[in-house]
Each structure stands twice: as structure tokens, then as C-alpha cells.
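A.B. asks: I'll drop the sequence and a predicted model, then ask my questions.
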Amino acid sequence: MPQGRIVKALAGYYYVQDGDTLWQCRARGVFRKKGITPLVGDEVTFETNGTEGTVTEVSARTSELVRPPIANIDQAILVFSLAEPVFNPQLLDKFLVHTEAAGVDAVICLTKADLLAEPEEVERILKRCKAIGYPVIVTSSKGKHGIEDIRAYLTGHLSVFAGQSGVGKSSLLNALFSELQLETAPISQKLGRGKHTTRHVELIHLPEGGWVADTPGFSSLDFQSIEANELALYFKEMRALLGECKFRGCLHVNEPGCSVRAAVEAGEIQSARYKHYLDFLQEIKDRKPRY
């Protein structure tokens, strides 16, 4: 039976790319019984009947994200605007936790540099992001600044563009690949956030090799799949210190002999990052159990 990759899921159909052919498929009913939901990015086996097909098997995944729902990506381009909407460091840290938990490499892309009037503010944000230990690229879709730097990161990867609404993901992709002509919309001045111009996850094949996913924007993520004793694993600078605390199972809150808190006090870990860690930890402790 033929094999391909799901490049779009819409209205109960899965669109599977097999070479130059795109097949519109349904999923076999057994998936629902087994609790399996095919995702964009999945490599699948399918059978055809005329012009349509049926997905019969989903191959093992190398990675999986819940929001956006996508499989087998190896790189996330986390798109955050410097203005309109304003840069949100806590949300960025939350995205980074989720990409780390999924085992996916992250690249931070700061957009709309042309809208921030104070260059010192750009440098401050840039310095903060680089200090975490991730690649950072500053772009301006209008001025094409940084576009080629982003393109270099995409070649040969299955990448997802993720970020809250209105940060310019679709505008950035349009600047990268003019033939796409993805829909964009201005920021709501009343609400201070963007409209959801991208309504579903879809993979775009790159001429130079690789795939890119444009995804719906969103402004919140939960921690349903992350436990309290795992959280520090997903902060790079904290992970490097694990095992050095006095007590096994240290949550780095108020335990004596904590290496993470000592690093915060010494300025080796950003105090703002540590505060976000504490906020996320409390969110995990306060969450309601799912039955």
C-alpha cells in the first residue's frame, strides 16, 4: 500500500502527500477505538479507492506537540513580536518548556523590529533571549531584515512556526516564500492582540528541502502533561544543575542546599526565568485532575 505524509487535516479529512500527488483521505474507524488521532506531520500508510483514500496505519512518531497538534517536527520557530502585541517573556518561557518537553529544538524569532522605536529595548530583549541558550533572530517582514537568516534554519527540517495571534507568523512566511500569499490581518487596537488568520495546521513543502507548518495562533498553554518534579528538566539552565542539590527530589522552592536557588542568587540564572518557573510550578500544583 502507498505511504505518504499528512500535510493538512480539515473537516474530518486528512490530506496525504505522496510524491507529487495529494490524496484526500478518511481515517479508518479502528483509530477511534484505539484512541489514536492522526496528526499533521504523521507518516502514514493508506489505501486508495478512486480519487479518495483511507489512512490504515500511522507510523511511530519522533515527536508530538499538543498545541499546535502536529507530529514528527524536529524544530520549532517560536515567533514573538517586539511590538503589537508587546513582547511576552512569560509566554515565551512557557513555549520553551513545551518544546523542551517534546524533545524539539527551538529557535526564537523576534518580529516587527521596525515597530519598536527604542533600539535599546531591542538589545535588552535580544540579550535576555540569547542568555537562555537558544538561537535568536530579529526580523522585520516589511524590511525583509533577517529573512535569509530564518531561511537558513529551515532547510532540511520539519519546522513549526508557533506563537500567539498577531505576532506575524503568516507575514513572515509570506516574506520567506512570496508564492504562499497566506492571509494576514491587522492587530486589534481595542484588544491588543491579533486575529486568527490561520485556522488550521498545514505543512508547506520547501523547494530547497524540508517542511514548514503554519499554525493557528494562541495565547495560552497548559501543563496537563508535565509533572512538578519534571518541570526543571525543561529549563536549560536548571537542567545543567540537577543532581547538585542537597536533597533528592528538590523542587527548587525553599529547600536548603538548592543549587538552582544559589545560581539565581549568584546571577547565573535570570531571576525573571526563575520566577516563571515558580509560576509554572504553582500552576501544575493547582491544576485539577483529569478523570
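C.D. replies: Thanks, I have it. Numbers count the residues shown, from 1 in each chain.

A.B. asks: From here on, just use CA atoms for contacts and neighbour counts.
C.D. replies: Will do.

A.B. asks: Which residue in the protein shows the largest distance from the geometric centre?
C.D. replies: Gly50 (36.7 Å; CA atoms, centre = their mean).

A.B. asks: buried residues in the helix or strand where Arg124 lies?
C.D. replies: Assessed by DSSP states H and E, Arg124 sits inside helix 119-132. Using 16 or more other CA atoms under 10 Å as the test for burial, helix 119-132 gives 122, 126, 129.

A.B. asks: Adding distance to Gln75, write those out as JSON lines.
C.D. replies: Below are the buried residues of helix 119-132 laid out as JSON lines (distance: CA to CA, whole Å):
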{"residue": "Val122", "distance to Gln75": "24"}
{"residue": "Leu126", "distance to Gln75": "20"}
{"residue": "Cys129", "distance to Gln75": "17"}
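
A.B. asks: From the residues you listed, pick the one nearest Gly166.
C.D. replies: Using CA to CA, Val122 is the member of the buried residues of helix 119-132 that lies nearest Gly166, at 18.7 Å.

A.B. asks: Surely that closest one touches Ala83?
C.D. replies: No. In this structure, Val122 is not within contact of Ala83 by CA atoms under 8 Å, at 10.1 Å.

A.B. asks: where do the contact lists of those two overlap?
C.D. replies: 113, 116 (CA atoms under 8 Å, 6 or more residues apart in numbering).

A.B. asks: residues touching the residue nearest to Ile73 when sequence neighbours are not counted, list them.
C.D. replies: In this structure, Ile73 finds its nearest non-sequential neighbour in Leu158, 4.9 Å apart by CA to CA, 6 or more residues apart in numbering. Taking CA under 8 Å, 6+ apart, we find Leu158 in contact with 72-75, 210-213.

A.B. asks: Going through those residues, which ones are buried?
C.D. replies: 72-75, 211-213.

A.B. asks: Just the closest of those residues to Met238, please.
C.D. replies: Gln75 (21.4 Å).

A.B. asks: how about the strands of the chain, start to end?
C.D. replies: With strands called from DSSP state E, the chain shows them at 3-10, 13-18, 21-27, 43-49, 52-58, 64-65, 70-71, 75-81, 105-111, 136-138, 158-162, 202-205, 211-214.

A.B. asks: contacts for the third one?
C.D. replies: Okay, so that is strand 21-27. Contacts for strand 21-27 (CA under 8 Å, 6+ apart): 12-17, 38, 51-56.

A.B. asks: and with 6 Å instead?
C.D. replies: 13-16, 52-55 (CA atoms under 6 Å, 6 or more residues apart in numbering).

A.B. asks: Now do it and strand 13-18, the angle between them.
C.D. replies: 140 degrees (axes from the mean of the first three to the mean of the last three CA atoms, to 10 degrees).

A.B. asks: okay, now the one to match up with it:
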Amino acid sequence: MQEGIIVKGIGGFYYVELQNGELIECKARGKFRKDNITPLVGDRVYIEKINNSQGLIKEIKERKSQLIRPPVANVDQVVVVFALKDPDISFTLLDRLLVHVEEKDLDCLICLNKSDLDEDGKFEKVYSIYTEAGYKVIKTNALKKEGLDELKAFLKGKITAFAGPSGVGKSSLFNSLQDKVKMETGVISEKIGRGKHTTRHAQLIRIDDETYLVDTPGFSTLDLSFIEPNDLQYYFKEFRNFIGQCKFSSCLHVKEKDCAIIENVEEGNICRIRYNNYLDFLNEILENRRNTR
């Protein structure tokens, strides 16, 4: 048997890149279906070759991570891409994405694209908020290839998922980082002010040794109902230094007395925009639980 990684899956066929660079079209053993296991893009697998171009997936190695949307295994980190303008940044959507990244315990880079459109200092504002929260933030211009060296340094040796709303330039960044696969670039819909979805399925694109990119479908909402109310606080990185310092151990940091989180918001140590999003997300989670009882 030979070891490889699933780089694409379409219609029950899985395209496995072997360690020597060969790409083999594979079907999965019936055993996986019987065990309710679906091979995922990113899975490290052992295959048995049938001929020079086809094979059978015999074994799936243990996954170290798994994303639901997109359905990808063994992702190491996420690049969250937003445009500085056209479309404007939604801090609510950005924080929703970051909560999902934190829940999966993945490293994260915030990439602010379309730097040429930043005429009102939006980058400095976002940079200040999110570097203080503990994130690495860079700006890029995919069309002018600005900021790509810094981005490539973050990607090296990892499987990286790109995520973000449609129309922010994810596909343009992809096309700037590699020339093996041409991603269709979208345009902003004048009617709704959002990008049109251009990515149809997740796939891995190899750009260097052990360095893969995952392109992901665009989206505008992310469900948080699976998160426990008490756990949400841990997915806001800047809260962590103060958790445990509240008067009440069950504190949810809403309006409780002697709450360390609220005190640090008032003192300017925690960004109020981020805190308000925390409150909105918490209320959404609690409301969902009330409605599903």
C-alpha cells in the first residue's frame, strides 16, 4: 500500500496525491460506508493501486482536526480573509468566524485584502482591535501581489483553510499564490452588496512541500447553536487572562456584580465591539436553547 493525501473529492471519487506527486483517482472501501465514515479532503490515507491512474482507499489515518464547513480534515490553521472595502468589513461575521476557529483550536491569521481601497484608515482600526485580542493581522492586495511574502511565510509547511465572505478576494489571493489551479473570481453584486459564490467544493492545492491551501465556499452566516453558553467566553482570546477573576464562578459576563470581563471592557482592556458581539452571540445561543426545549 502507498500513503497519500486526499486533495479533492467529487461524486464518490477521491483524488489522492501520493508522496511521489502522483495523482490517483480512488474509490473508498465499502467498509467505510458500513462504519458510517466518509473520506474527507485532507485525510491521510493508504491506498492500493489498481492500475497507473486508479486505486482503492484501504485505510484512513487518524484525523487531528475536522471542519464541518467546509468538510476538510487535518487543517492546521485558518486564514480569515476580509476586504477593507467593497464589501465593507462585518465585525459580527469576522467574530463569528473567529469563534469557530477558536472552538477548533486552530491557529489563525486575519488577512485584510484590497488594501488599495482603504482610504479611511480602516486597516489601522482593525489591526489595533485584533492584534490586542491576540491575532496576527496583515494587509494584502491580491491583484498587485502586495503582502504575499508575509502570507506565504505563514502558510509554509501547513494545511491552511481560507475562509471569509464572498467577494473579498479569496480566489484572487489563491490565484496569486499558485498557478496550478485557476480559481474563478467573483464580482460584487450591486443589488445586495455582497459577492457571488464562486467556489463549489473544497479541495487541497499544493503550493510547496507539505504546504497546501484549502479553498472554501463563501458564506454570510455561521451557526453558533452547537456551542455551550459557558464555553463561549473561552473563544474570545482576550477574555482568557481575566476568566476566573469574577466574583461568581458561574459568571457569564452580562451584568453580574464584580465581573472582571465587564470591568476590563470599561477600562479599555477589552474592545467594546468584540464584547458586544460576545453578548449578541451568547443571547443567540441561550435563545436557541429556550426555543428547542
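C.D. replies: Yep, that arrived. Note that the structure is predicted; figures quoted are calculated from it, not measured.

A.B. asks: Any idea what the TM-score comes out to?
C.D. replies: Once superposed, chain against chain, the TM-score is 0.93 (TM-score structural alignment, normalised by the length of the first structure); 290 aligned residues with a CA RMSD of 1.9 Å.

A.B. asks: about what we covered before: let me know the closest of the contacts of strand 21-27 of the first structure to Leu65 of the first structure.
C.D. replies: Looking across those and measuring by CA to CA, the closest to Leu65 of the first structure is Tyr14, at 17.7 Å.

A.B. asks: if you skip the residues just before and after it, what's nearest to that closest one?
C.D. replies: Once flanking residues are discounted, Tyr14 of the first structure sits nearest to Cys25: 5.0 Å by CA to CA, 6+ apart.

A.B. asks: Can you give me the neighbour number for the one you found?
C.D. replies: For Cys25 of the first structure, the neighbour count with other CA atoms under 10 Å is 23.

A.B. asks: What of Lys182 of the second structure?
C.D. replies: 12.

A.B. asks: swap in Leu203 of the first structure?
C.D. replies: 23.

A.B. asks: Repeat that for the one 4 residues further on.
C.D. replies: Number of residues near Pro207 of the first structure (other CA under 10 Å) recorded here: 9.

A.B. asks: For it, give me its contacts.
C.D. replies: Counting by CA under 6 Å, 6+ apart, Pro207 of the first structure has no contacts.

A.B. asks: Let's see if you can find the most crowded of the contacts of strand 21-27 of the first structure.
C.D. replies: Top of the contacts of strand 21-27 of the first structure by neighbour count (other CA under 10 Å): Val16, with 28 neighbours.

A.B. asks: Surely that one touches Pro2?
C.D. replies: No. Judged on CA atoms under 6 Å, Val16 of the first structure makes no contact with Pro2 at a distance of 10.3 Å.

A.B. asks: ok, now how distant is Gly4 of the second structure from Lys156 of the second structure?
C.D. replies: Here the criterion is CA to CA, to the nearest Å. By it, Gly4 of the second structure lies 19 Å from Lys156 of the second structure.

A.B. asks: So which of these two has more stuff around it?
C.D. replies: Gly4 (24 against 15).

A.B. asks: Show me what the more buried one lines up with in the first structure.
C.D. replies: Taking TM-score structural alignment, the alignment pairs Gly4 of the second structure with Gly4 from the first structure.

A.B. asks: circling back to that earlier point, distance check, the residue nearest to Tyr14 of the first structure against Gln164 of the first structure.
C.D. replies: 30 Å.

A.B. asks: again with Phe80 of the first structure
C.D. replies: 7 Å.

A.B. asks: So which of those two has more stuff around it?
C.D. replies: Using other CA under 10 Å, the more surrounded residue of Phe80 of the first structure and Gln164 is Phe80, with 28 against 25.

A.B. asks: Matching that one against the second structure, which residue comes up?
C.D. replies: Using TM-score structural alignment, the partner of Phe80 of the first structure in the second structure is Phe82.

A.B. asks: what do you get for Lys112 of the first structure?
C.D. replies: For Lys112 of the first structure, the aligned position in the second structure is Lys114, judged by TM-score structural alignment.

A.B. asks: try Ile284 of the first structure
C.D. replies: When the second structure is aligned by TM-score structural alignment, Ile284 of the first structure is paired with Ile285.

A.B. asks: and that match, what does it touch?
C.D. replies: So Ile285 of the second structure contacts Ser225 (CA under 6 Å, 6+ apart).

A.B. asks: average gap between the lengthiest helix in the first structure and the second structure?
C.D. replies: Longest helix in the first structure by number of residues (criterion: DSSP state H): helix 271-286. With mean CA distance after the TM-score superposition for the first structure, helix 271-286 of the first structure departs from the second structure by a mean of 1.1 Å once superposed.

A.B. asks: Return the angle between stretch directions for that helix and helix 119-132.
C.D. replies: 60 degrees.

A.B. asks: returning to what we had before: can you tell me which of the strands of the first structure is nearest to Leu182 of the first structure?
C.D. replies: strand 211-214 (9.3 Å).

A.B. asks: With respect to Arg193 of the first structure, which of the buried residues of helix 119-132 of the first structure is nearest?
C.D. replies: Val122 (20.0 Å).

A.B. asks: Roughly how far does that closest one sit from Ser188 of the first structure?
C.D. replies: In terms of CA to CA, Val122 of the first structure sits 23 Å off from Ser188 of the first structure.

A.B. asks: any idea how far Arg128 of the first structure is from the residue nearest to Cys129 of the first structure when sequence neighbours are not counted?
C.D. replies: In space, and not counting its chain neighbours, Cys129 of the first structure is closest to Val136: 6.8 Å by CA to CA, 6+ apart. Per CA to CA, Val136 of the first structure is found 10 Å from Arg128 of the first structure.

A.B. asks: ditto for Phe280 of the first structure
C.D. replies: Taking CA to CA, one finds Phe280 of the first structure at 19 Å from Arg128 of the first structure.

A.B. asks: Check Gly29 of the first structure too.
C.D. replies: Distance from Gly29 of the first structure to Arg128 of the first structure, counting by CA to CA: 48 Å.

A.B. asks: what does Glu227 of the first structure give?
C.D. replies: Taken as CA to CA, the span from Glu227 of the first structure to Arg128 of the first structure is 27 Å.

A.B. asks: what does Asn174 of the first structure give?
C.D. replies: Asn174 of the first structure is 28 Å from Arg128 of the first structure, by CA to CA.

A.B. asks: And Ala27 of the first structure, by the same measure?
C.D. replies: 45 Å.

A.B. asks: same thing with Gly103 of the first structure?
C.D. replies: 22 Å.
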